[in-house]
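Enquirer: okay, here's the prediction I keep looking at, along with the sequence it came from:
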Amino acid sequence: MTVLSSTLDSDGPEYAAHRAAMLGKLAALDAEHAKAVAGGGPKYVERHHRRGKLLARERIELLLDPDTPFLELSPLAGWGSDYQVGASLVTGIGVIEGVECLVTANDPTVRGGASNPWTLKKALRANEIAFANRLPCVSLVESGGADLPSQKEIFIPGGALFKDLTRLSAAGIPTIAVVFGNSTAGGAYIPGMSDHVIMVKERAKVFLGGPPLVKMATGEESDDESLGGAEMHARTSGLADYFATDEQDALRQARRVVHRLNWRKAHPDPGPAEPPAYAEDELLGIVPDDLKTPFDPREVIARIVDASDFDEFKPLYGPSLVTGWARLHGYPVGILANAQGVLFSAESQKAAQFIQLANQRDIPLVFLHNTTGYMVGKQYEQGGIIKHGAMMINAVSNSRVPHLSVLVGASYGAGHYGMCGRAYDPRFLFAWPSSKSAVMGPQQLAGVLSLVARASAEAKGRPYDEEADASLRAMVEQQIESESLPMFLSGRLYDDGVIDPRDTRTVLGLCLSAIHTAPVEGARGGFGIFRM
C-alpha cells in the first residue's frame, strides 16, 4: 500500500496557531448555525409546541431511521440578507427505511413557513441534488405560500418548483408529500404534483384559495375543513392517499410508503472501510490563517481517505497540483488538490489528462481547492497558459463522472472554475471556515483598481489624489474580504454548507453514498477541442 507519510508537527507553535484560528472560525460558524436551528425564536417555537405540533427538525428526526446521520444542506441560506438564517426551510439527505432520501421541511415558526427568495433558491438546489443523484424526495409541508412582500422575486421563478416535481416523477424518482398544516395557493401544488400524499387530520389545509379569497372571488361562504381539510381530501377530492390521525402517525405512514417503494441503488454498498492512519482532529491545524502561506494538501488527503492510502499520479510533473487515486468510505475516487496555489501550464495539462482517465474508469472526482488562479505574466502568456487553462476547464466542463468540491483554502479567479466551482455543477460543494473565494484576492483587486485610476489620471494630465487612493483601496479591500468569506458565500447558496474540517471524511462519504444511488458513468470522448 502507498500510505502517505505525514510531516505535520502537531506539537509545534505553527500548528497551534493554525488550530486556534480555525477553532475561532468554527465558534463563529456555530453561532450562525444556532440561528438557523432557533427558527423564528423562542416565542414562536413555544406557540408551535403549545398547538401540539412538532418543529421541522423534530419531524425529520422521527422520519429518519434511528441513529442514522442527516446531512443538512445549505443551513446558512439567507445569511446576511433581511431574512432569517436558514430561509425557513430545512433540507438534507437522510436514511428512511434503509433508503437514502432528499428531505425538505418547512419551518412554520418563521413567518408561518412562508417562502422568501432564499427559500426558493434552497428548494431548487435540493431538487437539483435529488434529480442528479436519483434520490426519492420527501416534503414535510407546512407553509402559507409565498412571502407576499417579496412576491416579485418568487412568483415567476417559483414555478420551477412544480416543474421539478413533475420531472422527478417522470424520471421515476418517487416524490412524497406529508402535509402537517397550511399548503395554500401555489403551495397546494406540492401535494398536488407529488406521487404520494399524506395529510394530518384537522391540521392539513390544502386549497388554491382559502375562505377569504373564495369569498372575494365568488361570494361563496366556506370553512377551512370543507374547502381543503385532510378528511375532505381523503374522502371526497381524493387528493390525500393516506389520512393520518396526528403528526406521529403521518411520519409513520411516510416511512411505510418509502418501505414499499421497492427502491434500489444503482451501485451496491462497498462495505466497511479502513479509517485513515492519522487523526481527523489534526485537520484543524493544517490550513494557515493567512492563505498566502502554503501548506501541503497531502496532509489533508492523508486524514480523509481510507487507510491514508493514495497513489499519486504524475508526482514529479506539475507539482503545484496533486492528483491521484484513493478510496473514501470504500468508494474509489480521483483527487485533485492544489499544492502551492498557482496553476501553471503543466498543472493544467496534468489535470485534463487525469480527468479523462477518471471518466474512462467511471471514478468520481474530489477537488480540494487552494488556488489563487492560473499564472499570469509575459513568460506564461507566451507559453500558452490561456489554452492550457482552457484545456483543464474544458475537461471539467465535459466530464460526466460526479464531482465533489471542497473549498479548503483560497479559490480565486479562473482557478475556481478549473477546480470545479459552483458554476461547473459539482454534485456537492462544501467549504471549510478557512476558505475564501472571489475574482482575486482583496489586495490584488484593490491594487488593480488603483493602477487603472492612476493611469487614467495620468492620461488626462491630472494630479493623482494619493489620499483618496488610499481610502479607496482600504474600502475595496474591506468589501472584497467580507464578500469572499464562506458564510457570505454560503448565504447565497454558492455552496451546500460550511463544514467543520473534522467532518470532511464523513460528509464526503455520505455524498458518495448518495451519488452511487444513480449510475456513475464517465464521458467516453466528447470533450470538445483541446487546444494543443
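Expert: Here it is on my side, so go on. Numbers count the residues shown, from 1 in each chain.
Enquirer: please make it C-alpha for all contacts and neighbour counts, starting now.
Expert: Fine.
Enquirer: okay, helices next: where are they in the stretch 101-250 of the chain?
Expert: 117-133, 151-170, 189-192, 211-218, 224-228, 230-232, 247-259 (DSSP state H, counting those that start in this stretch).
Enquirer: what's downstream of the lengthiest helix in the chain, the next helix or strand?
Expert: Looking across the chain with DSSP state H, the single longest helix is helix 13-38. Using DSSP states H and E, the helix or strand that follows helix 13-38 towards the C-terminus is helix 42-50.
Enquirer: quick one: buried residues of that following helix?
Expert: By neighbour count on 16 or more other C-alpha atoms under 10 Å, the buried set for helix 42-50 is Tyr44, Val45, His48.
Enquirer: got it, and stretch 49-57?
Expert: Of all the residues in stretch 49-57, those buried under the rule 16+ other C-alpha under 10 Å are Lys53, Leu54, Leu55, Ala56, Arg57.
Enquirer: from the residues you listed, which ones fall inside helices?
Expert: Short answer: the buried residues of stretch 49-57 in helices (DSSP H) are Ala56, Arg57.
Enquirer: kindly indicate which of the buried residues of stretch 49-57 lies nearest Gly497.
Expert: Closest approach to Gly497 among these (C-alpha to C-alpha): Arg57, at 17.1 Å.
Enquirer: just checking, that closest one touches Val90?
Expert: Yes: between Arg57 and Val90 there is a contact at 7.5 Å, judged by C-alpha atoms under 8 Å.
Enquirer: overlap of the contact sets of the two?
Expert: Taking C-alpha atoms under 8 Å, 6 or more residues apart in numbering as the contact rule, the neighbours common to Arg57 and Val90 are Ala105.
Enquirer: ranges for the helices of the stretch 401-532 of the chain?
Expert: Secondary structure of the stretch 401-532 of the chain by DSSP H, counting those that start in this stretch: the helices cover 413-418, 442-459, 466-483, 486-491, 504-515.
Enquirer: so for Asp281, which of those sits nearest?
Expert: Asp281 lies closest, by C-alpha to C-alpha, to one member of the helices of the stretch 401-532 of the chain: helix 504-515, at 10.7 Å.
Enquirer: chain center to the closest one, what's the gap?
Expert: With C-alpha atoms, centre = their mean, to the nearest Å as the basis, helix 504-515 stands 12 Å off its chain's centre.
Enquirer: okay, now the one to match up with it:
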Amino acid sequence: MPVLRSALDTAGETYRANRAIQLDLLDRVAEQQAVAAAGGGAAYQQRHRDRGRLPVRERIELLLDPDSPFLELSALAAWGTPFTVGASVVTGIGVLSGVECVVIAHDPTVRGGAMNPYSLRKTLRALEIARVNRLPVVNLVESGGADLPSQAELFVPGGRIFHELTALSAAGVPTVALVFGNSTAGGAYVPGMCDHAVLVDRRAKVFLGGPPLVKMATGEDADDESLGGADMHSRVSGLSDHFAVDEHDAIRIGREILTRVNWRKLGPAPRGAAAEPVYDPEEILGVVPADPKVPFDPREVLARTVDGSEFDEYKPLYGSSLVTGWAQLHGYPVGVLANHRGVLFGEESKKATEFILLANQTDTPLVFLQNTTGYMVGTSYEQGGIVKDGAKMINAVANSTVPHLTVNMAGSFGAGNYGMSGRAFDPRLMFAWPGAKLAVMGAAQLAGVLSIVGRASAESQGKPFDEAADAARTAAIEAQIEAESHALFVTARLYDDGIIDPRDTRTVLGMSLSATHSTTVEGRRGFGVFRM
C-alpha cells in the first residue's frame, strides 16, 4: 500500500502558530476535565473518604485490568448548565478480566449521585453504545435516584434505562450491578434488571421506598437494613447474587463474574501487529490552521494516524475536495472519508456514495474526518443536480451498516454534517477536536442571512430599514451562534461522545474499532432508491 508523504513544515511559523493555538484550546478543555474529575469538590470527596468509601474514579481504576486504557465518554456533559460538569456519572469503555465493557458509575459526591437530565442522557448514550456494539455493561451503583426538581424531564425518558438493560440481557449481553450505596426508588431496578448483582455489606441500600416513604405510605416503622440491606437481600429476598464484605471485595467479585461469562467477540480480529505511523502524531497540533476558513490537507492527519502511514487513495483526481481511501488502524482495515477544502460538490457526493457502497460490499468499517461547510449552493450547482447528488451520499450514509466512526476535526456545518455521518446518522462513536465547531452554518453567514431576509421583508412592506438595529441584531446573533457552535457547548449536550486531544486520535479510533468488533461487522448489500 502506498505510504503518504508529508509536506508539513514543522519548522515554519505557521506550524508553530497553529500548534500554540491548539495547546491553548487543550489547556481550556483540561481545566474543565479537572472540574469534572473533582465531582462535588474537595470537601465532598473528603467526606466520602471519611465514611470509608472510594471515590468513583478509584472504583473504576480498581475494576479495570491493570495498566489498561479507559476511553471515557461524554466527560464534559452538562458544561455551561446549572448542573455539575460531568453530570454526576462517569461512563466509558474499558477492559475487565480481558473483556471490553461499558462502565457506568455514579459519582455520589455530586448531590448523592442523583440523576439530572444530563446524567440521564449520558447514561442512555452509554447503554446505546453497549447495545449497538454488543458490549457487556458494568454498573457501579450509588445514587439517590432522580434529582427531584428535574423530575419532569426525568420520569418518562428515565424508564429507557430499564428497557436497555433488559434488552441487553435478552440479547445475551451480560449486565452487572455492583451496588456500593443507595439504589432507591426506580434505581432499585438497576440491580433488579441486571444479570448479576453484587451488594456491599452495611453500605448497599436497595429499596423502592426508604423508611420515611414507608412510614408515610403504610405507617410502618422500618430501618434501612431490613428494608434493603445487603444481608437481607442475600438471605431473604434473593435480589443479591453476591454478598461483598466491602468495596474492594465487590470489585473483586465483579471482575470474577466477567471471567465466567464465556465472552467472545463476533467481529474479525486485527490483522497482526500494527506498524506505527511514519510521522509523529505530536505534529498533528500544527496541521489545523488558526483561521477555520483556511483549509488543510487531511492526508497530513492520516499520515500521523493510520498504520505505517499507508493509504491507498480512491479516485484521487476526481472530487478532490473529499479524500477517500483504504488504510489500517491498529490492524483493523478501514475506509476513510476526509474533507479537504470543506465544500462538497456533486463530484464529491457521487465519489463518497460509490466509496460507501464499496465499503459495505467488503464489510469494511468507515472513518469520517469532518471539516465541511456543507454542500455547494448556487444556480449552476442546483441545475447540475446538487440536491440529487447530496441525497445519494446521505442515503448511502444512512443505510450503511458497517461501523462508522466520526471525528469533527475543525468544522461541521449544514447538511455536510449529515453526509459526513454526524450524530443524527448514528455513528458507533463520535468525537471532536477542541477547536471544532458545529452548527447549521457559520455564525457570520447565519447572521447575514437573517439580515438579508429582514431587509427584503422591510422592502416588501414599504417600511424603512433600521440599519442601526440590524447591525446590533447581527452582532448579537453572531455572538450567539459562535457560542452555540463551540466544542464545549456541543459536547455538553452530548452531540458527540467527547472532546479528544488530536494527538490521541489514532489511539481513540483504535479503541473504538476494537469495541465495534465485539459484534458482527457486516455491510448492507441492498440500498434504497438513489435519484439518478
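Expert: Here it is on my side, so go on. In this text, all values refer to a predicted model and were calculated from it rather than measured experimentally.
Enquirer: on that earlier part again, mean neighbour count for the helices of the stretch 401-532 of the first structure - can I get that in CSV?
Expert: Shown next, in CSV, are these (neighbours: other C-alpha atoms under 10 Å):
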stretch, mean neighbour count
helix 413-418, 23
helix 442-459, 15
helix 466-483, 15
helix 486-491, 24
helix 504-515, 20
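Enquirer: tell me which of the ones you listed lies nearest to Val95 of the first structure.
Expert: Per C-alpha to C-alpha, nearest to Val95 of the first structure of those: helix 504-515, 10.0 Å.
Enquirer: which strands and helices sit next to that closest one?
Expert: Judged by 3 or more C-alpha pairs under 8 Å, 6 or more residues apart in numbering; DSSP states H and E, helix 504-515 of the first structure is in contact with strand 321-328.
Enquirer: how far apart are the strand it packs on and its match in the second structure?
Expert: Aligned to the second structure and superposed, strand 321-328 of the first structure gives a mean residue distance of 0.2 Å (mean C-alpha distance after the TM-score superposition for the first structure).
Enquirer: now do that strand against helix 504-515, angle only.
Expert: When axes from the mean of the first three to the mean of the last three C-alpha atoms, to 10 degrees is applied, the directions of strand 321-328 of the first structure and helix 504-515 differ by 70 degrees.
Enquirer: mind listing what's buried along the longest helix of the first structure?
Expert: 15-19, 21-23, 25-26, 29, 32-33, 35-38.
Enquirer: ok, now which ones touch Cys194 of the second structure?
Expert: Leu165, Thr166, Ser169, Pro174, Thr175, Val176, Ala177.
Enquirer: residue contacts, the fifth one?
Expert: I take that to be Thr175 of the second structure. Thr175 of the second structure touches Pro136, Val137, Val138, Asn139, Leu165, Leu168, Ser169, Cys194, Asp195, His196, counting by C-alpha under 8 Å, 6+ apart.
Enquirer: in the first structure, what residue corresponds to the fifth one?
Expert: Translated: Leu165 of the second structure. Counting by TM-score structural alignment, Leu165 of the second structure lines up with Leu165 in the first structure.
Enquirer: okay, now its match: neighbour count?
Expert: Leu165 of the first structure has 25 neighbours, counted by other C-alpha atoms under 10 Å.
Enquirer: likewise the one 3 residues further on?
Expert: Residues lying near Leu168 of the first structure (other C-alpha under 10 Å) number 24.
Enquirer: measure it to Pro501 of the first structure for me?
Expert: 33 Å (C-alpha to C-alpha, to the nearest Å).
Enquirer: same question for Val258 of the first structure.
Expert: Using C-alpha to C-alpha, Val258 of the first structure is found at 33 Å from Pro501 of the first structure.
Enquirer: who has more neighbours, those two?
Expert: Pro501 (26 against 23).
Enquirer: roughly how far apart are the more buried one and Gln478 of the first structure?
Expert: As judged by C-alpha to C-alpha, Pro501 of the first structure and Gln478 of the first structure stand 26 Å apart.
Enquirer: again, but for Ile355 of the first structure
Expert: Distance of Ile355 of the first structure to Gln478 of the first structure, given as C-alpha to C-alpha: 37 Å.
Enquirer: cool, and Gly318 of the first structure?
Expert: 34 Å.
Enquirer: okay, the contacts of Thr175 of the second structure in TSV with distance to Ser518 of the second structure next?
Expert: Formatted as TSV, the contacts of Thr175 of the second structure follow (distance: C-alpha to C-alpha, whole Å):
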residue	distance to Ser518 of the second structure
Pro136	10
Val137	13
Val138	16
Asn139	19
Leu165	18
Leu168	14
Ser169	16
Cys194	20
Asp195	19
His196	20
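Enquirer: got a list of what Met430 of the second structure touches?
Expert: For Met430 of the second structure, the contacting residues are Leu405, Thr406, Val407, Asn408, Gly422, Arg423, Asp496, Asp497, Gly498, by C-alpha under 8 Å, 6+ apart.
Enquirer: spatially nearest residue to the first one (excluding sequence neighbours)?
Expert: Going back to what we said before, that points to Leu405 of the second structure. Closest residue to Leu405 of the second structure in three dimensions, ignoring its sequence neighbours and counting by C-alpha to C-alpha, 6 or more residues apart in numbering: Val367, at 4.8 Å.
Enquirer: name the nearest of the buried residues of helix 42-50 of the first structure relative to Phe313 of the first structure.
Expert: Looking across the buried residues of helix 42-50 of the first structure and measuring by C-alpha to C-alpha, the closest to Phe313 of the first structure is Val45, at 53.3 Å.
Enquirer: how about that closest one, what's its partner in the second structure?
Expert: In the second structure, Val45 of the first structure lands on Gln45 (TM-score structural alignment).
Enquirer: returning to what we had before: can I get the helices of the stretch 401-532 of the first structure in a markdown table including distance to Ala234 of the first structure?
Expert: Output for the helices of the stretch 401-532 of the first structure, formatted as a markdown table (distance: least, C-alpha to C-alpha, whole Å):
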| stretch | distance to Ala234 of the first structure |
| --- | --- |
| helix 413-418 | 50 |
| helix 442-459 | 59 |
| helix 466-483 | 50 |
| helix 486-491 | 39 |
| helix 504-515 | 34 |
